[in-house]
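K.L.:
here is my input, please return the structure:
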Amino acid sequence: MTMTAAVVLAGGRSSRMGTPKAGLEWHGSTLLRHVTGVAGRAVDGPVVVVRAPGQPLPALDPSVLVLDDPEEGRGPLQGLAVGLGALAEHAETAFVCSTDLPFLHVAFVQAVLRRFGPEGPEIVLPFVHGYRQPMTAGYRTGLAPRITKLLDAGQLRPAHLFKESDVRRLEEDELLADPQLAKADPQLESVVNVNEPDEYRAARDRPAPEILVERFGVLANRGGGGRGARRVRAANLGAAAEQVGLSFDGHVLAAINGDQIRGDGLVPLVAGDTVAFISADAGG
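P.N.:
Predicted coordinates:
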């Protein structure tokens, strides 16, 4: 198996935020929809969301698998065991993250997952902004049974897993040696989470990512602004289409960076993307 996958931990109600982070509005979508979409663009296998038992979630892409923790109160390791266990038959490695990462970039996810080799390590653990980042890290899916044993022994912290595993620490300079990541996310804001209302508002008030939009075929002359590529700011495909005068209504498809054909307007965009809109109708 060479396929990669992703696990997103939905979390529950945040005592600081006063509401579940998963449902926070994010440029016409939700934070969970955004993060799962970014992770999904970065991997070639399934995306799993692990939630607290019975936790309501906002609408997600139908391809996302939603699983429940078997019990509450056992922290992120419980969600990690559930997610990795579900993915073990599909992929060898998975990127694991929390739901509160508004600036997560596709290039960051891929940079982490590329650090896995055929013989190891078991965990790729970024060390960014002075802290290790277990919720933006890579894990081998075969770790699920070991995590379950730790949970049964009352060892609930990620540090307990790191002590029992082959961990590769990934420093900032090594991450930024990846030219794609260095260009797309030079400050490594992919690891920045939002824990307070003020942090969320500040993140939400920032401009949407800058992307390049192209229109082809019968769409080339629609929407005004002349032919050729245009730079716009948009957080998802629907917003990008609107910026160039198109309606993303099923008659239009989008190719992201030349190879990801999408028809869902809520597919998230990240800085540096190129979006090509094409007609879905025959002859377009």
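K.L.:
going by C-alpha atoms from here, please, whenever you check contacts or count neighbours.
P.N.:
Fine.
K.L.:
run through the neighbouring helices and strands of the helix or strand hosting residue 48.
P.N.:
Residue 48 is located in strand 47-51, with elements delineated by DSSP states H and E. Counting contacts by 3 or more CA pairs under 8 Å, 6 or more residues apart in numbering; DSSP states H and E, strand 47-51 packs against strand 4-11, helix 31-42, strand 65-68, helix 75-87.
K.L.:
structure for this one too, so we can compare:
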Amino acid sequence: MIPDTLPVPTALNGLVLAGGKSRRMGIPKDIINWHGKEQRYRIADLLSALCHDVYISCRPDQREDIDPSYAALPDLFPDMGPLGGVLSAFNIQKDRAWLVVACDMPLLDEKALDFLIRSRNPASIATTYENPLDGLPEPLVTIWEPESYSLLLDFVHSGQSSPRKFLMQHRISILKPEHPDTLMNVNTPEEADQVREMLKKENRDGI
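P.N.:
Coordinates of the predicted model:
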């Protein structure tokens, strides 16, 4: 039976995932300057225009390196990857939804984030994009609803830590990106060079 009214969306916080060790890249991905400032701050600024509170998720040893004008959120669940950051965010505010964005997507823009927010379905435990490469949910640009927190804890307690597998096992809303390149992850120097060329072309074309 279809309910008469849809759930009222809870307030939305933003979380920048910047705690990775960037082994394949060779340098920290969160401090790469693609658009005039370090990527962790660029994403935080994008989220600040769209979300209530914004935090930069980091390892405890990174905290002192983060500009104090930004709110740092050290991982409370170490060695768990992105899911540790998501759980740490819910640990401080369980009644908020969280728009979680990885710092390694230099082509992501406010338009893509705004579309995700406008398409948010609070009746699902998450609203996310479809990864254009494999058609699977992209957990690193996702709105996680408060109802997902207890399910995430159960998932972790079962010995699993892949946020993508979690999304594949639950009721979610998934969107196709208008511009697939906006979801491009940059994990290696070769991919970084590719993105630099793409950005140069955009600048030349006046995009």
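K.L.:
rewinding a little: could you point out which of the helices and strands packed on strand 47-51 of structure 1 sits nearest residue 115 of structure 1?
P.N.:
Closest of those to residue 115 of structure 1 is strand 4-11, at 12.2 Å (criterion: CA to CA).
K.L.:
so where is the closest one in structure 2?
P.N.:
Strand 4-11 of structure 1 corresponds to residues 12-19 in structure 2, going by TM-score structural alignment.
K.L.:
coming back round to it: whereabouts in structure 2 does the strand holding residue 48 of structure 1 align?
P.N.:
Under TM-score structural alignment, the match for strand 47-51 of structure 1 is residues 54-58.
K.L.:
for residue 206 of structure 2, grab the count of nearby residues.
P.N.:
Around residue 206 of structure 2 there are 7 other residues, counting by other CA atoms under 10 Å.
K.L.:
ugh, wrong one, I meant residue 44 of structure 2
P.N.:
Neighbours of residue 44 of structure 2 (other CA under 10 Å): 23.
K.L.:
can you pull the contacts of the aligned residue in structure 1 for it?
P.N.:
By TM-score structural alignment, residue 44 of structure 2 lines up with residue 36 in structure 1. Residue 36 of structure 1 makes contact with 8, 47, 49, 64, according to CA atoms under 8 Å, 6 or more residues apart in numbering.
K.L.:
mind checking which of the helices and strands packed on strand 47-51 of structure 1 is nearest residue 105 of structure 1?
P.N.:
Residue 105 of structure 1 sits nearest to helix 31-42 of all those, at 6.7 Å, using CA to CA.
K.L.:
from residue 24 of structure 1, how far out is the most centrally placed residue in structure 1?
P.N.:
In structure 1, the C-alpha nearest the mean C-alpha coordinate belongs to residue 39, at 2.9 Å (CA atoms, centre = their mean). Distance of residue 39 of structure 1 to residue 24 of structure 1, given as CA to CA, to the nearest Å: 18 Å.
K.L.:
using ChimeraX, define a selection of the buried residues within the contacts of residue 36 of structure 1.
P.N.:
Of those, the buried ones can be selected in ChimeraX as follows, counting by 16 or more other CA atoms under 10 Å:
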select :8,47,49,64
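K.L.:
same list (the contacts of residue 36 of structure 1) but as a markdown table, adding distance to residue 70 of structure 1.
P.N.:
Output for the contacts of residue 36 of structure 1, formatted as a markdown table (distance: CA to CA, whole Å):
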| residue | distance to residue 70 of structure 1 |
| --- | --- |
| 8 | 16 |
| 47 | 19 |
| 49 | 14 |
| 64 | 19 |
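K.L.:
that older thread, gap between the match of strand 4-11 of structure 1 and the chain center?
P.N.:
Distance, stretch centre to chain centre, for stretch 12-19 of structure 2: 6 Å (CA atoms, centre = their mean, to the nearest Å).
K.L.:
so which residues of structure 2 form helices?
P.N.:
Secondary structure of structure 2 (DSSP state H): helices at 39-48, 82-92, 110-118, 148-157, 163-168, 189-205.
K.L.:
how much does the fifth one stray from structure 1?
P.N.:
If you overlay the two and look at helix 163-168 of structure 2, the average distance to its match in structure 1 is 3.2 Å (mean CA distance after the TM-score superposition for structure 1).
K.L.:
how about the third one?
P.N.:
Between helix 110-118 of structure 2 and the corresponding residues of structure 1, superposition yields a mean separation of 1.4 Å, by mean CA distance after the TM-score superposition for structure 1.
K.L.:
and that helix with helix 39-48, angle?
P.N.:
50 degrees (axes from the mean of the first three to the mean of the last three CA atoms, to 10 degrees).
K.L.:
will you turn the helices and strands packed on strand 47-51 of structure 1 into TSV that also has distance to residue 56 of structure 1?
P.N.:
Shown next, in TSV, are these (distance: least, CA to CA, whole Å):
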stretch	distance to residue 56 of structure 1
strand 4-11	10
helix 31-42	12
strand 65-68	11
helix 75-87	16
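K.L.:
can you tell me which of the ones you listed is most buried?
P.N.:
strand 4-11 (a mean of 27; mean count of other CA atoms under 10 Å).
K.L.:
what's the angle from that one to helix 31-42?
P.N.:
170 degrees.
K.L.:
longest strand anywhere in structure 2?
P.N.:
strand 137-144 (DSSP state E).
K.L.:
ok, and what's touching it?
P.N.:
Contacts for strand 137-144 of structure 2 (CA under 8 Å, 6+ apart): 82, 97-102, 116-117, 120, 125-131, 163-164, 167-168, 174.
K.L.:
which among these end up buried?
P.N.:
Listed as buried from the contacts of strand 137-144 of structure 2 are 82, 97-102, 116-117, 120, 125-131, 163, 167, 174; burial here means 16+ other CA under 10 Å.
K.L.:
residue 145 of structure 2: what's its closest spatial neighbour, skipping adjacent residues?
P.N.:
Distances taken as CA to CA, 6 or more residues apart in numbering place residue 97 nearest to residue 145 of structure 2, at 4.5 Å, with adjacent residues excluded.
K.L.:
again, but for residue 170 of structure 2
P.N.:
Spatial nearest neighbour of residue 170 of structure 2, chain neighbours left out: residue 125 (7.6 Å); criterion: CA to CA, 6+ apart.
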